[in-house]
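Visitor: predicted model and sequence follow; I will ask about them next.
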Amino acid sequence: MGVIYLIIIGAAAGFLATRMMKVEAGIVPTVLIGIAGALVGGVVIRVLLTVTGLLGGLIGAVLGALLLIWLYQTYLGRK
């Protein structure tokens, strides 16, 4: 099912991309352009989400550590 989905999405994406860029191409090149674009776009999006996910995890970890340090200093450290 994944290959069929890729071909359908690739055809639609290729059609839209060739029309937006004003490229005259046949059906096969349009579909191939769309499939290649879907693969490249998918990789780029996954990399960005991974980097953003890792960065988000780091920010969350730092904020959590700051909260714990603040709680420790406020309630346990200074008596």
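Guide: Happy to help now that I have it.

Visitor: going by C-alpha atoms from here, please, whenever you check contacts or count neighbours.
Guide: Will do.

Visitor: and for Gly56, the neighbour number?
Guide: Residue crowding around Gly56 was assessed by other C-alpha atoms under 10 Å; the count is 13.

Visitor: just to confirm, which helix or strand has it in it?
Guide: helix 27-71 (DSSP states H and E).

Visitor: so which elements touch that helix?
Guide: Where contact means 3 or more C-alpha pairs under 8 Å, 6 or more residues apart in numbering; DSSP states H and E, helix 27-71 is packed against helix 2-20.

Visitor: before we go on, here's another structure to hold up against the first:
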Amino acid sequence: MPIVVLIIIGAAAGFLATRLMRIEASIPATLLIGIVGALLGGLILRSLASVMGWMSGFVGAVLGALLVIWIWKTYLRR
């Protein structure tokens, strides 16, 4: 169940992250960025989630999506 929640949160986080980083991405790319970022951020910030609740999971998802966008822009998009 937690992975399904991370995927749903990741879709919203991907949308927010693409807007914060000011990139134009297709809807599937935005969803993929958000989902991968949510999974990464969710794993990294799992300890905070137990302390602060679901909001830290959303923050982790956004941070993870921002990291994925940075890696994508820096290394993959040339």
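Guide: Yep, that arrived. Note that the structure is a prediction, hence the values are computed from the model and not measured.

Visitor: how far away from the center of its chain is the helix holding Gly56 of structure 1?
Guide: 4 Å (C-alpha atoms, centre = their mean, to the nearest Å).

Visitor: repeat for stretch 4-16 of structure 2
Guide: Relative to the mean C-alpha coordinate of its chain, stretch 4-16 of structure 2 is positioned 6 Å out (C-alpha atoms, centre = their mean).

Visitor: and for stretch 19-33 of structure 2?
Guide: With C-alpha atoms, centre = their mean, you get 10 Å for stretch 19-33 of structure 2.

Visitor: can you give me the buried ones in it?
Guide: Across stretch 19-33 of structure 2, burial judged by 16 or more other C-alpha atoms under 10 Å covers 30-33.

Visitor: now do the end-to-end distance for that stretch.
Guide: 12 Å (C-alpha to C-alpha, to the nearest Å).
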